[in-house]
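>>> I would like the atomic coordinates for the input below:
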Amino acid sequence: MAHLVGASLSIPGSAWSPPQEENTEAQVVYHVRATRGYPAGRVRILCNDGTDVWWDVTKLPEEWITTMPNQAPVTPTAQTPSRTARRSAAAAPAAATAATPGTTGRPRASSRGRRPSRAATDGYDSSGVLLSDGEGAAAAAAPVTGSRSARSRSRSRSTAKAATPLAAATMSPAAPVVSLGKGGASGVAPLDTGVLSGDEPPATGVRQRGRQRKSLRFAPGTISPGGVAAAVSASPGGAAAFGAAHDSAAAPMSPLMSPRAADAYGDISAGLEAYEMEEAAAKGFSSEPPPLHWTRRVRSAALIVLVTLPALYYFKVLQGGPGGCSAAQWKAPLASVWATANGGGLASLLSADFWCALGYQQPLLAVNLVFFLNIDVLFWIISLLQGSTWLIDPFWQIAPMMIGLFYQFHPLAVTHPLRSRLAMGLLWIWAVRMTHSYFRREEWQVGAREDWRYARMAQRYGRRSAMWALVSFFAVGVTQQLMLVGITLPLLAIHTSPAPWNPVWDTLIFLVAAAGIMTSLTADNQLRVFMLENQKRRSAGLDPVLLLDTGLWRYSRHPNFFGEQLWWWALGGWALLLGQPWMLVGAAFNSLCFFPITWMTEARMLERSERRPFYQYYQSTTSMWVPWPPKASA
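Predicted coordinates for the structure are as follows:
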């Protein structure tokens, strides 16, 4: 890539971490040949503000290059290439259209006496897809198998991939590359840059010390545009076959994509989304999150604790005692407190008298108001600042547990002890199961990514747009409140009624609720085993299984969804038994929300053409939710 030396660049602010407000003007001053970790090599970039960085050529889009140096092709120096590079050079006339320059042998010592890295250090997997409660991960376990053997050999021998359209041009003065304009991969066009070489004479560059440095890492979730050229050259039939193999109109974006990166790369749509799907397939459509540094893990865990403190503090104060609400505050007329505290109106929200009277006299209204302020508003502000809605995911387990404890230990709580203990015991089991499932899916870390559905919505509206700010407030906040507060309404009925234990109906409700939790647990574990087995098959060079249709998944396409719904409807059975049938509205609303979730999940399963006929047959023979014997189909 020595032809890049001297090129002028305009690096968008979204490419830096943390993102910058303005573009950065820079110049390429040096180039290092390809290694295993950097198949196209790296370039040294000196920015106008004094920042001196090394940059992976695979992540240097053509649109950043403002001017190219007017120089003749540079002849190789006397540097000794690796054995693989020499063999590749000897075989170049016969494999000019399939080979990619690079080195696969033992890494050479760098100019500073250190060996180059064997792996790229970005730490981000553009194929990371967050799956709701394990569902949809069956899609993650089904990669494209047409070129599996080639990819397997590539991984086992650490064969370097083509990096950028500029790298693809090293084989010939008119090597075909994909044109990446605003329309994405628009076809094949020659790039007349002259014959290039994997080993180029170094250019002179002075490393700037004592200056502020930007991170080498790209904005999370971005991919190399040049990978499209590599995918085209590796695909039988070239660009046409590559496009046919990835005919999805809605390729998944990475949930890790930051708002600035999404805006910067959103216009490279067709080709890059197709290539991202190919990369995801090559990696087994991995749903593994990117590894986070321990400092970020600590910050995310600390944030989860901090955002719960307002609700916990209110719960403690409401219990009374030293520093808590007094009997006079509990029993003060709520209407008069609202009219007089702190001048009345919204200003009364800053009064302890109002919160004591509200929590004591209207526990359901207090739960909704605390949820709105503590989760809807606070989480929304945090999501806009962080550019991610990840925080709502762990609170799907935490919020119902906190609401249940609020009802159970309310000063006016009255209940049958056995019914209360069984209901709260099941809620604890559900919360522990969901929390374990969440952390297991996230590789025991938090804050790495957000739900893929919210990521797609953010991509559709533009994460930095005012429309997404408005939509996210209702879709991520208010909707969650309606679901989480709604499905926990039966717990309020349980702790406000001393009705005696009914040996038949109470026992039946308990057994059905426990069966729902166990169904979800079993389905998730079967899916987990399926994914692990496919990982072993890929490691052994075998084709992965495209579809999970055994165990509970033989009788239902979404048995974990069914188990989740069964648990909440059974819990609602206690509200019906205690004379509060209106409280079933929460379970009904939750089920209505699961219909579009199911449709979105199945649409993702059908996006990959090689899996589509299998899953369509699976849809025609297998029940969507309720487990039922599969029916015959032509």
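
>>> can we go C-alpha only for contacts and neighbour counts from here?
Will do.

>>> and the host helix or strand of P310, what does it pack onto?
If you go by DSSP states H and E, P310 is part of helix 294-318. Counting contacts by 3 or more CA pairs under 8 Å, 6 or more residues apart in numbering; DSSP states H and E, helix 294-318 is packed against helix 352-361.

>>> Could you also give me the structure for this next sequence, so I can compare it with the first?
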Amino acid sequence: MTLTLTALGLLALFAAAWWLAVRVDNYSLVDVVWALSFAPVAVFYALADGGWGPRRTAIAVLVAAWSLRLGIHLWLRVAGHHPKEDPRYDLLRKKWSSNMRRAFLWFFLAQGVLVWLLMLPVHLICMQRHQAFAPLEYVGLAVWFIALVGEGVADHQLARFKRANKDPKAICDVGLWRCSRHPNYFFQSLLWWGLFLMALPTPWGWTAIVAPLAMLHFLLNVTGVALNEKLALEKRGASYRQYQKTTSVFVPWFRKST
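Here you go, the predicted structure:
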């Protein structure tokens, strides 16, 4: 019942977000709603599931903290650029021009389905009744904190670079961005591997593998790396091709010499 109620709530939320995005004519709103939607789902699972109280509280606080940080970060970015959309959605507008509103409705609803899948590990963790943290949970917690800090640092470095460099063709290659072309996406993916490790000691915990795999697919192949690489090449041309030759696409690594 908990999973069903969550699914219905998320579909309703993203349908409402689509309606609002159509009214303000800015589909970038989906990024903000997507990020912020994890917090209420985590709190709901913590309250509705019957696992050990300290574990439920800890996971709700962790996920809500990440959700609110990312959601506020994205809201400031979207609001600061409104009515101009993120270039990804401008590209999707052109791609779906023949039936744009309906296509975006399905896209928004798909984000709700993705949130539901990604939160399966949290549901399993909140159902775990064992009254002590397992060693694997501590490992997962460490991975989660590393990823949380890494994503925050990457976002901060990119925002600071954009404030200091007004040239729209400038390439951020400082800090973590010197080791990866998409460090924010890498650490966002790593968050869910941490949750997967925390869910593994629970009954049926292995099924939580669907969450990090779904996140990885979404980040690499949907509106993450692939789309951003295409847009960056169109916008920055040869300078970005050079950046591609020297810098890892996803996993932070040593730069190559050319």
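
>>> care to give me the TM-score?
Here the superposed chains carry a TM-score of 0.88, computed using TM-score structural alignment, normalised by the length of the second structure; 255 aligned residues with a CA RMSD of 2.4 Å.

>>> related to what we said a few turns ago, give me the stretch of the second structure that the helix holding P310 of the first structure matches.
Per TM-score structural alignment, helix 294-318 of the first structure has no counterpart in the second structure.

>>> go on, stretch 620-627 of the first structure?
Going by TM-score structural alignment, stretch 620-627 of the first structure sits over residues 245-252 in the second structure.

>>> Endpoint to endpoint, the matching stretch covers what distance?
14 Å (CA to CA, to the nearest Å).

>>> Give me the contacts around the helix or strand that the helix holding P310 of the first structure is followed by.
Using DSSP H and E, the next helix or strand after helix 294-318 of the first structure towards the C-terminus is helix 327-331. When contacts are defined by CA atoms under 8 Å, 6 or more residues apart in numbering, helix 327-331 of the first structure is touched by residues G320, D353, F354, C356, A357, L358, G359, Y360, Q361.

>>> doesn't A339 make contact with the second one?
No. Here D353 of the first structure lies out of contact with A339, judged by CA atoms under 8 Å, at a distance of 11.6 Å.

>>> which of those two has more neighbours?
Each of D353 of the first structure and A339 has its neighbours counted (other CA atoms under 10 Å); D353 has more, 22 against 15.

>>> So for the more buried one, what's the nearest residue that isn't a sequence neighbour?
Q329 (5.5 Å; CA to CA, 6 or more residues apart in numbering).

>>> any idea how far the one you found lies from P190 of the first structure?
From Q329 of the first structure over to P190 of the first structure (counting by CA to CA), the distance is 79 Å.

>>> More neighbours: these two, which one.
When neighbours are counted by other CA under 10 Å, Q329 of the first structure and P190 differ, and Q329 comes out ahead with 21 against 15.

>>> The more buried one pairs with which position in the second structure?
Using TM-score structural alignment, Q329 of the first structure sits opposite a gap in the second structure.

>>> residue in the second structure matching S186 of the first structure?
S186 of the first structure maps onto nothing in the second structure, by TM-score structural alignment.

>>> Name the helix or strand for the spatially most central residue of the second structure, please.
The residue lying closest to the centre of the second structure (CA atoms, centre = their mean) is Q188, at 5.6 Å. Assigned by DSSP H and E, Q188 of the second structure falls within helix 183-199.

>>> Next, the buried residues of the following helix or strand past that helix.
Stepping forward along the backbone from helix 183-199 of the second structure, the first helix or strand reached (DSSP H and E) is helix 210-217. Applying a neighbour-count criterion of 16 or more other CA atoms under 10 Å, one finds V210, A211, P212, A214, M215, L216 buried in helix 210-217 of the second structure.

>>> for stretch 11-18 of the second structure, same thing?
Using 16+ other CA under 10 Å as the test for burial, stretch 11-18 of the second structure gives L11, L13, F14, A15, A17, W18.

>>> Would you confirm that the third one contacts V113?
Meaning F14 of the second structure. No. F14 of the second structure lies out of contact with V113 (CA under 8 Å); the separation is 9.6 Å.

>>> and the nearest residue to T246 of the second structure once chain neighbours are set aside, how many residues sit next to it?
Residue nearest to T246 of the second structure in three dimensions, not counting chain neighbours: K256, with 4.5 Å by CA to CA, 6+ apart. Per other CA under 10 Å, the neighbour tally for K256 of the second structure reads 12.

>>> What of N165 of the second structure?
Around N165 of the second structure there are 13 residues (other CA under 10 Å).

>>> And the one 4 residues further on, by the same measure?
Applying other CA under 10 Å, we find 13 residues neighbouring K169 of the second structure.

>>> Tell me the buried residues in the longest helix that the first structure contains?
Criterion DSSP state H: the longest helix present in the first structure is helix 505-539. Under the neighbour-count criterion of 16+ other CA under 10 Å, helix 505-539 of the first structure has 506, 509-510, 512-524, 526-528, 530-531, 534-535, 538 buried.

>>> now for A7 of the second structure: what does it line up with in the first structure?
Per TM-score structural alignment, A7 of the second structure is aligned with N368.

>>> pretty sure that match belongs to a helix, no?
Yes. Assessed by DSSP: H, G, I helix; E, B strand; the rest coil, N368 of the first structure belongs to a helix.

>>> Find the nearest non-adjacent residue to it, please.
Excluding the flanking residues, the one nearest N368 of the first structure by CA to CA, 6+ apart is V485, at 7.2 Å.

>>> Where does the one you found fall, secondary structure wise?
helix 479-487.

>>> tell me what that helix is packed against?
By 3+ CA pairs under 8 Å, 6+ apart, helix 479-487 of the first structure packs against helix 363-371, helix 395-408, helix 585-605.

>>> Reformat the ones you listed as TSV; add distance to V626 of the first structure.
TSV is the format used below for those (distance: least, CA to CA, whole Å):
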stretch	distance to V626 of the first structure
helix 363-371	32
helix 395-408	23
helix 585-605	13
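
>>> To W54 of the first structure, which of the ones you listed lies closest?
Of all these, it is helix 585-605 that lies closest to W54 of the first structure, at 37.2 Å by CA to CA.
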